[in-house]
Structures are given as C-alpha cells and as structure tokens.
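Participant: Sequence first, then the predicted structure:
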Amino acid sequence: MPLRIEDTFRIALAAADRPLAGMWVCSGSPLIAELCAGSGLDWLLVDAEHSPNGLESILAQLQAVNGYPVQVMVRPPVNDTVLIKQYLDLGVQNLLIPMVNSVAEAESAVAATRYPPEGVRGVGSALARAARWNRVPDYLARAADTISVTVQIESTAAVDSVADILKVDGVDAIFVGPSDLAASMGLLGQQEHPEVRAAVEHCLTAAKTARKPAGVNAFNPDTARHYLDNGASFILVGADVALLARGSEALAAQYIKAGDIQKDSGGTPASY
C-alpha cells in the first residue's frame, strides 16, 4: 500500500472536529497492536522509550495495524538522527520525539526527517519500506509531506521554551508528558500537583496562541477531561500493559480471597 499524506497525524488533527483520543501500545506484540487498532480509538502510540520495542517489532506492529482506521505514532527512545532515519525507512509516518528541551533540539528532530538540503536524512529509499522499495512515485521529493513531527515537552526547560519551540518550522504539534515534567519540577510522582497542572495548561495556551495542536498524557479521567476542556487537541488515556495488569488483578480479587493464592516453591502462583 502506498504511503498517503492523509495518513499523517497532522492531517488527522486538522480534519478532526473534536479532540483525538488514543492509547499507548507498549507490549511489543503485533497481535496486541492489531487488537488495539480495531478498538475504535483515534490513534495509537507505539513506544520504544520505555518499552521492549526494537526495529523488528516496530515493523511487525506497523504491518499488523496497516489498513485499520487508526493513526499510529511511534516514539523513539531518544532524539537521534540515525535512529529517526531507521524509523522513517521502516515506514513510520508519525513521530513523537521525547525530551525536546530547546529550539535547537526541535530543529534537530525536524532536520532528521528531511532529505538534504532541507535536512540531514540519509537517502536509502530503494532499500526502504517507506518508499515501498521505490514503488512510491516521487517519494524523495514528497517524503516530508508524508511525515508528521510531534515533540515532547516534559521538563521545566521545555516549558520555559515552549513558545519558541512551537515556532520551529516542521514541528507539527507538541505533546506534554506530566510524569517527567513533575520530576523535573522536584515533584516526582505528583502529576496532579497544582504546579504541574499549571505548567501543562501554560503549554496548552502557548499552542493555542501559535495555532498548533497540543496533546497530553492523562490516565485519570477527571484530569483528562480537565485538559480537554483547556484546549488539548489530542490525548492518551490508557496503555495496553496497564489495562492487562489492572484487568488481571481485578479477576484475582474477584475469585481469590486475599492470602489464599497457592504458590509453588519459587514463590509464584501455582498453575491451574
């Protein structure tokens, strides 16, 4: 299937008449990715920063969800030119770049997605799924149109620079990460702290002023609704691994009394 401009997150956000709701895909499993792709959510984030995802598993997940009516964004573990090149060659169209703290780092992320002279992306389209091995007409000339770049605001330095980061040509959106932001503010684990929420709201306001979309991570439904009411254009509201963890715990709580779980000699629940 050829790459299409309409498959970019940038186009989806511009066309939407409501905020887009999505979830994390962290398991590394193509089966789970496909299951989530058919959920009815607007978008998925395949994460490689805090999840067991390498190039091969990302490729398999892209293939598994291909054809489903869902946007797919992929987060590399670091803002690295070589790694971004590899992701793009795999056919990743929507990137979430973590820990972008300055204009220079935002510019570096964008440059990694552009061929020279606009950027520094290495040319290997004949070898790459991105161009369907040179089956996409004029891929080199139009590649930038098939890619969206969202940068992550998750430190006090990034919050201080957010207005300037939003001005960087090629930055299509920002995404605020309250967990790392809270840690950088000396409030580790306190994503709901009033100062953290105020910083997130500052970023949402800056994005509205710049007329660019802003998203945020919020698993707490009340917090998610608060940020949506304050201008978030897209949001992540859950994760595959978290849903499985909480769901399996609920089953255990329903059917097994506390202290009655049988364990084998290794200290793990016995097989049934």
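Facilitator: Now that the structure is in, tell me what you want to look at.

Participant: For the rest of this, base every contact and every neighbour count on C-alpha atoms.
Facilitator: Will do.

Participant: For the stretch 151-272 of the chain, which segments count as helices?
Facilitator: Assigned by DSSP state H, counting those that start in this stretch, the stretch 151-272 of the chain shows helices spanning 156-166, 178-184, 194-210, 221-229, 240-255.

Participant: could you redo these as JSON lines and give each row mean neighbour count and distance to residue 27?
Facilitator: JSON lines is the format used below for the helices of the stretch 151-272 of the chain (neighbours: other Cα atoms under 10 Å; distance: least, Cα to Cα, whole Å):
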{"stretch": "helix 156-166", "mean neighbour count": "19", "distance to residue 27": "29"}
{"stretch": "helix 178-184", "mean neighbour count": "21", "distance to residue 27": "20"}
{"stretch": "helix 194-210", "mean neighbour count": "19", "distance to residue 27": "27"}
{"stretch": "helix 221-229", "mean neighbour count": "15", "distance to residue 27": "23"}
{"stretch": "helix 240-255", "mean neighbour count": "12", "distance to residue 27": "6"}
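
Participant: how about those in JSON lines, adding distance to residue 7?
Facilitator: Output for these, formatted as JSON lines (distance: least, Cα to Cα, whole Å):
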{"stretch": "helix 156-166", "distance to residue 7": "22"}
{"stretch": "helix 178-184", "distance to residue 7": "27"}
{"stretch": "helix 194-210", "distance to residue 7": "23"}
{"stretch": "helix 221-229", "distance to residue 7": "23"}
{"stretch": "helix 240-255", "distance to residue 7": "23"}
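
Participant: Ok, which of those comes nearest residue 137?
Facilitator: With Cα to Cα as the criterion, residue 137 lies closest to helix 156-166 of the helices of the stretch 151-272 of the chain, at 31.7 Å.

Participant: Can you check what angle separates that closest one from helix 194-210?
Facilitator: Per axes from the mean of the first three to the mean of the last three Cα atoms, to 10 degrees, the angle that helix 156-166 makes with helix 194-210 is 10 degrees.

Participant: just checking, what packs against helix 156-166?
Facilitator: If you count contacts as 3 or more Cα pairs under 8 Å, 6 or more residues apart in numbering; DSSP states H and E, helix 156-166 packs onto helix 103-111, helix 194-210.

Participant: how about 10 Å then?
Facilitator: With contacts taken as 3 or more Cα pairs under 10 Å, 6 or more residues apart in numbering; DSSP states H and E, helix 156-166 sits against helix 103-111, strand 148-153, strand 173-176, helix 178-184, helix 194-210.

Participant: Indicate which one of the helices of the stretch 151-272 of the chain is closest to residue 78.
Facilitator: Per Cα to Cα, nearest to residue 78 of the helices of the stretch 151-272 of the chain: helix 178-184, 14.3 Å.

Participant: Regarding the residue most central in space within the chain, which helix or strand does it belong to?
Facilitator: Per Cα atoms, centre = their mean, the C-alpha nearest to the average position across the chain is that of residue 45, at 4.0 Å. Element membership of residue 45, judged by DSSP states H and E, is strand 43-47.

Participant: Alongside the first one, take a look at this:
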Amino acid sequence: MSLKARLEADETLCTAWSGVPDALTVEIVARQGFDAVTLDMQHGGHNEDSVLRSIVPIQAVNKPALVRIPVGRFDMASRALDFGAEAVIAPMVNSVADARAFAAAMKYPPLGERSWGPTYALPRHGKGTQADWLKESNQRTLAFAMVETRAALAALDGILETPGIDGIFVGPSDFSIAWSNGAKVDSTLEDMMETIASIAERTRKAGKHAAIYVIDPAISGRVVKMGYRLLAMGSEQALIGLGTKTLLASVKESIG
C-alpha cells in the first residue's frame, strides 16, 4: 500500500530520518521497524547520487522513500520523484509563491510544470505503462510544505489552498527559534504547542496530511492527538547512540 493510501486511511506512520549518504547504511535503516525512510538533503549529507542509489534498498523492503530537498531546490523535487521517491518535503516554504513553485515542480501538467522523464522511477515502480504513470503520478506522489517560521504560519491558509500541495510538515526546532525570537531551540516548547496543534487542525480541515518531526519520543502521543499522522524520527546518530547506550547498560548490569 502506498504512503498516500495509508495516510488517507488515517494510519499513524513513522519514518526514519537518514542523513548518512551511503546506500548500505540506508539498507540497514530500511530493514528496521519504520514504516518509511526519509533521505535528508537539507541538513543531512545526502546528495543527488546518494538519493538515486539509496531509494533502491528502501523499495527492496516495500517501504516508501521520502526526500527532504535543500531550501529552494525545487528542481531537486522533480529529480527525487524521477528517482522513485513517493514524497518530497520542502523546507522553509514561507509564502504562497514558495508553495506554488514547489507544487509546479512536483506535478505534471496541467496541475504543475514537472518535466517528463521517469527513467528510474517507472521501472523501479515495477508496474504500469508510461500512460498509467502520467495518469497516476499527480495523485500518488505527495508534496509536503514545511512550516517552521512565523511567515509560513501567516501564509498557512494560502499554502494549504495551493493546488498540488498535499500536506504540511512542521519543523518544531526551527519553529521554536522563530517563536521565541531566537532565544532558544526547543522542539517541545510549551508556549508554541497550542499553535502546533492549530496547524494540524487547519491542515486536516483543508483535507491535507499533517506531518511533524519528533525529537522526543515521549511527545508522540500528544502530537497524534493533535492530528499529525506522519511522524519523522530516528537519525542514524540517534539510532546508534540509543542502541549503544542500551547495549552497554545491559552488559554493565550483567557484570554487576
């Protein structure tokens, strides 16, 4: 079942967050219990080549691949889809103009301006003809616009109304910096939680999907109650750190 179909069924999904630009590492992450894997090109080390190669091991275990592109690199949104990504996350979408440019790169005409060329994506998808691909792609792929600034919050209704935008992805760390006027970075800042909840409510009311990055797992239940259904988490550093801590704690407890 596709990422879109599962979200439309109101499932709560967890995507791992990969920043190590190595297909072998991504293969290991993809085989863990996550529902999907996101390849991060903004703050992570992924690049065009690593995205092209890393989507293969994700698809090999029948999971959707998502890609977060660098700020303003809407051309990379089209390339990520051509490589086989099911969804693209665009950071710092701070205006309706940003949303329109992102949507244009994500969707084929007449909805957008995406250029034809699924050289890798179509055979990796493994089914259907070129005609099927053209007919289905605009509906099957998802464009998530990140809301992480006060400007984005002010433009939220316009972003949600933009044809081709399928969901909102909240970046709580950047949002906390904006919310506190640069005083702190705190993904669980209590002062902003009412607003974080309102973003999910407005997104779902518009018929779009609500996603958020979860740094503290303890807050997962709270954001799901707000309406978020795609939760991103678990960078390689976090996974290795937690696994090492758990392993060594068990060893030391056994030794006494």
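Facilitator: Arrived safely, thanks for sending. Since the model is a prediction, treat every value here as computed from it, not as a measurement.

Participant: one step back: now the aligned residue in structure 2 for the residue nearest to the centre of structure 1: closest residue in space that isn't a chain neighbour?
Facilitator: By TM-score structural alignment, residue 45 of structure 1 lines up with residue 38 in structure 2. Among residues not flanking residue 38 of structure 2 along the chain, residue 66 sits closest, at 4.4 Å (Cα to Cα, 6 or more residues apart in numbering).

Participant: now residue 212 of structure 2
Facilitator: residue 170 (4.6 Å).

Participant: close enough to count as contact, the one you found and residue 192?
Facilitator: No - using Cα atoms under 10 Å, residue 170 of structure 2 makes no contact with residue 192, being 11.9 Å away.

Participant: Surely residue 172 of structure 1 touches residue 213?
Facilitator: Yes - counting by Cα under 10 Å, residue 172 of structure 1 does reach residue 213; the two are 7.4 Å apart.

Participant: joint contacts of the two?
Facilitator: Shared contacts of residue 172 of structure 1 and residue 213 (Cα atoms under 10 Å, 6 or more residues apart in numbering): 10, 13, 150, 166.

Participant: what about the equivalent of the second one over in structure 2, neighbour count?
Facilitator: Mapped onto structure 2 by TM-score structural alignment, residue 13 of structure 1 lines up with residue 7. Counted with other Cα atoms under 10 Å, residues neighbouring residue 7 of structure 2 total 16.

Participant: what's the answer for residue 43 of structure 2, then?
Facilitator: 11.

Participant: Kindly indicate whether it is helix, strand or coil.
Facilitator: Here residue 43 of structure 2 takes the coil state, with states given by DSSP: H, G, I helix; E, B strand; the rest coil.

Participant: Tell me the residue in structure 1 aligned with residue 137 of structure 2.
Facilitator: Under TM-score structural alignment, residue 137 of structure 2 pairs with residue 143 in structure 1.

Participant: if we can go back for a sec, wait, the residue nearest to residue 38 of structure 2 sits on residue 85?
Facilitator: Yes - under the criterion of Cα under 10 Å, residue 66 of structure 2 is in contact with residue 85, at a separation of 5.4 Å.

Participant: Need the residues touching each of the two.
Facilitator: Residues within reach of residue 66 of structure 2 and of residue 85 at once, by Cα under 10 Å, 6+ apart, are 38-39, 51, 55, 58, 141-142.

Participant: now, among these, which is nearest to residue 70 of structure 2?
Facilitator: The closest of those, once distances to residue 70 of structure 2 are taken by Cα to Cα, is residue 39, at 11.1 Å.

Participant: got a list of what that closest one touches?
Facilitator: Shown in contact with residue 39 of structure 2 (Cα under 10 Å, 6+ apart): 15-21, 26, 45-47, 50-51, 54-55, 65-69, 80, 85, 88-89, 235.

Participant: thinking again about what came up before, as CSV, the helices and strands packed on helix 156-166 of structure 1 with distance to residue 133 of structure 1 would be great.
Facilitator: Output for these, formatted as CSV (distance: least, Cα to Cα, whole Å):
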stretch, distance to residue 133 of structure 1
helix 103-111, 23
strand 148-153, 21
strand 173-176, 29
helix 178-184, 39
helix 194-210, 37
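
Participant: Please identify which of these is closest to residue 161 of structure 1.
Facilitator: Set against residue 161 of structure 1 and scored by Cα to Cα, those come closest in helix 103-111, at 7.4 Å.

Participant: Run the angle between that closest one and helix 156-166 for me.
Facilitator: Counting by the same axes, to 10 degrees, helix 103-111 of structure 1 lies at 60 degrees to helix 156-166.

Participant: Would you mark the buried spots in helix 103-111 of structure 1?
Facilitator: Buried residues in helix 103-111 of structure 1, counted by 16 or more other Cα atoms under 10 Å: 103, 105-111.

Participant: Check the offset of it from the chain's centre.
Facilitator: 17 Å (Cα atoms, centre = their mean, to the nearest Å).

Participant: how about it, aligned to which bit of structure 2?
Facilitator: Using TM-score structural alignment, the residues of structure 2 aligned to helix 103-111 of structure 1 are 96-104.

Participant: tell me the average deviation of that stretch from structure 1 after fitting.
Facilitator: Mean deviation of stretch 96-104 of structure 2 relative to structure 1 after superposition (mean Cα distance after the TM-score superposition for structure 1): 1.1 Å.

Participant: what does that stretch rub up against?
Facilitator: Contacts of stretch 96-104 of structure 2 from elsewhere in the structure, counted by Cα under 10 Å, 6+ apart, are 72-78, 88-93, 106, 110-115, 142-146, 152, 155-166.

Participant: got the contact list for the residue nearest to residue 212 of structure 2?
Facilitator: 91, 144-149, 196, 199-200, 210-214, 228, 231.

Participant: Give the aligned equivalent of it in structure 1.
Facilitator: Counting by TM-score structural alignment, residue 170 of structure 2 corresponds to residue 176 in structure 1.

Participant: Likewise for residue 63 of structure 2?
Facilitator: Mapped onto structure 1 by TM-score structural alignment, residue 63 of structure 2 lines up with residue 70.

Participant: looking at it, its match is touching residue 23, isn't it?
Facilitator: No - using Cα under 10 Å, residue 70 of structure 1 makes no contact with residue 23, being 11.1 Å away.

Participant: what do the two both touch?
Facilitator: Contacts common to residue 70 of structure 1 and residue 23, judged by Cα under 10 Å, 6+ apart, are 36-37, 41-44.

Participant: could you dump those residues to a markdown table with distance to residue 192 of structure 1?
Facilitator: Below are these laid out as a markdown table (distance: Cα to Cα, whole Å):
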| residue | distance to residue 192 of structure 1 |
| --- | --- |
| 36 | 27 |
| 37 | 29 |
| 41 | 25 |
| 42 | 25 |
| 43 | 24 |
| 44 | 24 |
